Structures are given as structure tokens and as C-alpha cells.
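# take a look and give me a structure for this.
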Amino acid sequence: MSKYKKFFCMFLILLLAVCLLSTTAFAAGTGDVAGAIEGTWNDASDQIKTVVNNVVFPVIDLILAVFFFAKLGMAYFDYRKHGQFEWTAPAILFACLLFTLTAPTYVWTILGM
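You can find the predicted model right below:
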């Protein structure tokens, strides 16, 4: 019986916490929820662009550059060992690096922002 009492007490405490800590969100005075969401998105889109352009793309570029030069070095050592240079992996990494280096100039027009 005490197991059910503990469960019931925990449920009541959780229900009370949800009721006390929750707030009701209203759209602007007209009740236009879509307009409220669009307004929030328009305000936040500039911040999102700034963060992506200044943080996300440079981090991806750095990671790809490190992988590119590491793979290029490994391909060179394989060339010295086997006498055949494998271009596929360094070429793919270089193409991805070029894509992400130039992406901030055109990605936002593609997304319509």
C-alpha cells in the first residue's frame, strides 16, 4: 500500500510543479499565431545567419582542412611505399572544403533568407 502512496504523492508533486511553473502563451492581440511565429523568425534569422557564418562554417572548414592535409600526407606515404598515388580521397575532401568555404556566399539565397 505504501508503494501506491509514494507514487500518488510523487504524481501530485509533479502535477503541482507543472501547474505552478507553466505559463500561457498568447499571440498578439489579434490571435494571429502565424504572424507571431513569422515575426519571431524574422528577428532570429539574422542572429542565426551570424552564428552559422561565424562559427559553424569555420569549424567545418577547419575540420575538413585538417582531414584534407592528413589524407594528402597519407596518400604521399602510400605513394612512396607502393608507387601509386591515390587521388580519390584527397580530391573529395578538397571539393568538400571548397564547397564549405564558398557556402556562406550563396547558401542563404538558396534558403530564401
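# C-alpha from now on. contacts and neighbour counts both.
Fine.
# now Phe85: closest residue in space, sequence neighbours ignored.
Leaving aside its chain neighbours, Phe85 sits nearest to Tyr79 (4.8 Å; criterion: CA to CA, 6 or more residues apart in numbering).
# swap in Trp87?
Ala75 (7.6 Å).
# quick one: secondary structure of the closest residue in space to Tyr76 that isn't next to it in sequence?
Residue nearest to Tyr76 in three dimensions, not counting chain neighbours: Phe85, with 6.8 Å by CA to CA, 6+ apart. At Phe85 the chain is in coil, as set by DSSP: H, G, I helix; E, B strand; the rest coil.
# I have a second one here; can you model it like the first so I can compare?
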Amino acid sequence: MKKKTTKILLSAAMVTLLVVASAMPAFAAGDVAGAIENTWSAAQSQIRTVVDNVVFPVVDMILAILFFVKVGTAYFDYRKHGQFEFAAPCILFACLLFTLTAPMYIWSIL
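Below you'll find the model as predicted:
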């Protein structure tokens, strides 16, 4: 039994040594920042179009649905308990305003 365990450990050590010896470090050659800037410049108009026409409208729709659902549940809680909770509807409304107006200024920030 000890012979089998010794063989397995020896095999594992050899495999580990082989992997470590054959592993080559990968270094970036050239100007990485320049490559990223060139890629961004080439794809900037496409990214803007997708974000303005797909991402922001989807986020706006989700926030609008959440806002109206939360206002409805807050109203029903008001009818049940006599106290209207303003925090969650106000936060959702502020987020909705932020995402509705974001396409006007987000690209000047980036």
C-alpha cells in the first residue's frame, strides 16, 4: 500500500514540476494603453448607439415599473396602517430621473 501511495505522490510531484518548468510568463509587448485608446476610439460610436438606444431604455423601463409598483404598495400600506412611506418611492424616482437624463451628460464625463 505504501508503494502505491509513494508512486502517486512521485507522479504528482513530477507533473507539478513539469507544469512549473514549462510555464512561461506572459508580458505585454508594446504600448498597451495606446492599443486600448485606439480600440475605444474605433468602437466609441457603436458603444454610444447601443447604450443610448438599448441599455438606458431598458434600465428606465425597469425603474419605472418598480417605481409605480412601489407607489402602489406604499398606498395600500397607507390605507392599511395610516402612514405613507416616502423613502423607497423617492429613491426610485431619483434613480429614474438620473437614468432618464444620463444620456445627455454621461458621454462628456467619459
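# one step back: contacting residues around the residue nearest to Tyr76 of structure 1?
Listed by CA atoms under 8 Å, 6 or more residues apart in numbering, the contact partners of Phe85 of structure 1 are 75-76, 78-79.
# go with 10 Å
Residues in contact with Phe85 of structure 1, defined by CA atoms under 10 Å, 6 or more residues apart in numbering, are 72, 74-79.
# next one: Pro103 of structure 2
Neighbour list for Pro103 of structure 2: 48, 51-53, 56 [criterion: CA under 10 Å, 6+ apart].
# same thing with Lys2 of structure 2?
Neighbour list for Lys2 of structure 2: Ile8 [criterion: CA under 10 Å, 6+ apart].
# which stretch of helix or strand covers Ile106 of structure 2?
Assigned by DSSP states H and E, Ile106 of structure 2 belongs to helix 87-109.
# what's the mean distance for that helix versus structure 1?
With mean CA distance after the TM-score superposition for structure 1, helix 87-109 of structure 2 departs from structure 1 by a mean of 0.3 Å once superposed.
# from Ala89 of structure 1, how far off is the residue nearest the centre of structure 1?
Nearest to the mean C-alpha position of structure 1, by CA atoms, centre = their mean, lies Val56 at 7.7 Å. According to CA to CA, to the nearest Å, Val56 of structure 1 stands 23 Å off from Ala89 of structure 1.
# with Leu72 of structure 1 instead?
For Leu72 of structure 1, the distance to Ala89 of structure 1 - CA to CA - is 8 Å.
# out of those two, which sits in the busier spot?
Taking other CA atoms under 10 Å, Leu72 of structure 1 and Ala89 do not tie; Leu72 has more neighbours (20 against 14).
# quick one: average offset of the helix or strand where Val51 of structure 1 lies versus structure 2, please.
Using DSSP H and E, Val51 of structure 1 maps to helix 33-51. Compared with structure 2 after fitting, helix 33-51 of structure 1 deviates on average by 2.1 Å (mean CA distance after the TM-score superposition for structure 1).
# and the next element down the chain from that helix?
Past helix 33-51 of structure 1, the next helix or strand by DSSP H and E is helix 57-82.
# Ala27 of structure 1: what's it in contact with?
So Ala27 of structure 1 contacts 33-37 (CA under 10 Å, 6+ apart).
# now swap in Arg80 of structure 1 and tell me
Met74.
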